[in-house]
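1. here is a sequence with its predicted model. Questions after.
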Amino acid sequence: MPDVPYQWMAQQQQAGRRLCLILEAGNEHCQSLMAARNLSQYCPLYAETAVAELASKGPVILLLEQLGEPALAHPLQNPEANRGWLGSLPSDDLIPVIRHWRERLLVGPEGEKALYRFHDNRTLARALAYLPVAQWPIYLGPLISVCYWHEGRWHSHDNPAPGEYPVPDPAPWLQTPNPQAAAILQANILRYLLTEHSEDLAALVEFQDPRIWLAQVLEQARIWQWRSPEQLEFLVVRRLEEATRGSAIRWQPLDGEAPTQHFERVLEQWRKEGTQG
């Protein structure tokens, strides 16, 4: 039995707080926990939102009372597989914390909304590691304390000022770096090149590892601050042509040239040379 979460839960109960668990509804142990509760003791967080059709698979918040509850043991003993986390509240009223996370679950501009996976312990861990402690209250809201698994061990942190807060614009936790983002981007670009530029990619493989080559190209994009899909596609495809066909572009930025101006100038140069050729 993992000692840390049970010790944390016991301490929270001794302080007069109520315990809650965030877990995905699709988890069989979450289903068992829900079945043992009345409707006031749990809530699917996607219900009554724009993504209500996903409520049966999305996160659920459940009140906990009996620490020895059998269905609770598996999520705590297998945190890597279950991906939830624990929190404590001032009372058994779930409405404030439900409202808090519902206001934060959809991110992005209208027409391009995405779900923020606050219920994943990896997301919670990254946010708390990135945010200064002074910003924890606007992220954790009514939660007094949290306990979660991350990188091989249990962690717990107290919220310095629990309460209800509006969502700031921009929300600072959305700036949290994703350690897998670079690997995901590289995989997507290589897949695109394999589909759309397979001959050039095959030629590159003959003399260079495409992953090493792509990492170098993306590092150049980072230095030049070329971040948009259009800029990345242009840089990667044209660099691939250079490596395999011998074509050449004058890439370097001019002194004092802004990233957008740099890109537009190089793009225009390439178009003109293509027309002349």
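-> Nice, thanks for sending it over. Numbering: from 1, shown residues only.
2. alpha carbons only for contacts and neighbour counts from here, please
-> OK.
3. could you pull out the strands for the stretch 1-150 of the chain?
-> 18-24, 42-44, 59-64, 85-89, 106-107, 114-115, 145-150 (DSSP state E, counting those that start in this stretch).
4. quick one: contacts of the first one?
-> Strand 18-24 has contacts (Cα atoms under 8 Å, 6 or more residues apart in numbering) with 9, 12-13, 30, 57-65, 82-92, 119.
5. hmm, try it at 7 Å
-> The contact list for strand 18-24, computed with Cα atoms under 7 Å, 6 or more residues apart in numbering, reads 30, 57-64, 84-92, 119.
6. do stretch 171-179 as well
-> With Cα under 7 Å, 6+ apart as the test, stretch 171-179 has contacts from R126, A127, Y130, L131.
7. swap in 10 Å and give it another go.
-> 104, 107-108, 116, 122-124, 126-132, 135-136, 138-139, 184 (Cα atoms under 10 Å, 6 or more residues apart in numbering).
8. ok, stretch 1-11 next?
-> Identification of contacts with stretch 1-11 by Cα under 10 Å, 6+ apart yields 12-15, 17-20, 64-65, 67-68, 73-74, 76-78, 85-88, 145-149, 153-156.
9. packing partners of the helix or strand harbouring Q220?
-> In this structure, Q220 sits in helix 210-224 according to DSSP states H and E. Helices and strands touching helix 210-224, by 3 or more Cα pairs under 10 Å, 6 or more residues apart in numbering; DSSP states H and E, are helix 181-196, helix 198-205, helix 229-245, helix 259-276.
10. take the one below as the second:
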Amino acid sequence: MVNLPGQWMADQQQAGHRLCVMLEGSNAAREPMMAVRAVAESCTLYAHTPLAEMAPSGPVILLLDQGAEPALLDLLDTPEMHWGWLCSLPTADLAGVARHWRDRLLVGSPGSQSLYRVHDNRTLARTLAYLPGQHWPAFLGPMISVCYWHEKHWYISNNPAPGEYPVPEPVPWLNVPNPNAGAILHANILRYLLAEHSEALVALVEFQDPKVWLTQVLEQARVWHWKRPDQLEFLVVRRLEEATRSSVIRWQPVAGEAPADHFERVVQQWRLMEKEG
């Protein structure tokens, strides 16, 4: 059986490239691997960013001198732990790759930014599988090649044009679909209902499985193209009221009605019903 990471590392070194590992901050190998490296051979990814307070326990980028380092071999033996990924650079200078990823760490408008998990091999794999080749250079930047684990296999992806690139606008890799998005949304809505509408949720449990009920409601939202948070909240909360009280809303869209118009009409109907008692 071919040792793909080992062969990749040998090929990259033979080509004169430097090896690196992007290592997840909570992995047990983080501190031991940093301890045996000079300052210039490691870089804490969150340093010099708005996430600086998290830098001591956040992901790191480490130069690798050789592929037989015991801690590295342990990582390669446990790829299912999702500890990060390997990459190659043209030089031993980590400044360029650190600057590249720091520019891509936070996404969204100031005040409502979220963290882009560049250190996660699953994020890397999904992005490279989704992005057309012309967007790879802006995503991978100075990295020449990457080696990563995804769904029980090792993969290698080569950057067609390594170099320094600004973050494009719009950012193409932020459109990568998350296969777990549905489950995450489902869980978050149930948490919200438990916190804000617990009595109605408890009443629902007496005659229906909340998970099955919510799946049906979210399918209705999908069919009607109600995607905004306010649309989902209205639909879920009002449907919960219907299921546990006597209120009834005429939900079905009128023929030819646009999703936004459909939503506004139903909201107005509900407000009128509330006003009338």
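-> The structure has been received and is ready for your questions. These figures come from a predicted structure and were not determined experimentally.
11. export the helices and strands packed on helix 210-224 of the first structure to CSV and tack on mean neighbour count and distance to V4 of the first structure?
-> Output for those, formatted as CSV (neighbours: other Cα atoms under 10 Å; distance: least, Cα to Cα, whole Å):
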stretch, mean neighbour count, distance to V4 of the first structure
helix 181-196, 14, 31
helix 198-205, 16, 50
helix 229-245, 16, 44
helix 259-276, 14, 49
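12. okay if I get those as a markdown table plus distance to P160 of the first structure?
-> A markdown table is the format used below for those (distance: least, Cα to Cα, whole Å):
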| stretch | distance to P160 of the first structure |
| --- | --- |
| helix 181-196 | 30 |
| helix 198-205 | 53 |
| helix 229-245 | 40 |
| helix 259-276 | 40 |
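13. so for E112 of the first structure, which of those helices sits nearest?
-> helix 229-245 (15.3 Å; Cα to Cα).
14. return the mean post-superposition distance for that closest one against the second structure.
-> Average distance, helix 229-245 of the first structure versus aligned residues of the second structure after superposition (mean Cα distance after the TM-score superposition for the first structure): 1.5 Å.
15. the second structure: matching residues for that helix?
-> Counting by TM-score structural alignment, helix 229-245 of the first structure lines up with residues 229-245 of the second structure.
16. spatially central residue for the first structure, please.
-> For the first structure, T123 is the residue whose C-alpha lies nearest the centre (Cα atoms, centre = their mean; 5.4 Å).
17. and the contacts of stretch 1-11 of the first structure, which of them are buried?
-> For these, a burial check counting by 16 or more other Cα atoms under 10 Å picks out 12, 17-20, 64, 76, 85-88, 145-149, 154.
18. and stretch 56-65 of the second structure, how far apart are its ends?
-> 23 Å (Cα to Cα, to the nearest Å).
19. could you list the buried residues of that stretch?
-> Using 16+ other Cα under 10 Å as the test for burial, stretch 56-65 of the second structure gives G58, P59, V60, I61, L62, L63, L64.
20. same deal with stretch 38-45 of the second structure?
-> Buried-residue list, stretch 38-45 of the second structure, by 16+ other Cα under 10 Å: E41, S42, C43, T44, L45.
21. residues in the first structure aligned with that stretch?
-> Aligned by TM-score structural alignment, stretch 38-45 of the second structure corresponds to residues 38-45 of the first structure.
22. which residues sit against the matching stretch?
-> The contact list for stretch 38-45 of the first structure, computed with Cα under 10 Å, 6+ apart, reads 20-25, 33-35, 51-52, 54-64, 92-95, 97-99, 101-102, 105, 119.
23. just stretch 246-260 of the first structure next, same as before
-> Under the contact criterion Cα under 10 Å, 6+ apart, stretch 246-260 of the first structure has outside partners 221, 223-227, 231, 235, 238-242, 261-263, 265-267, 269-270, 273.
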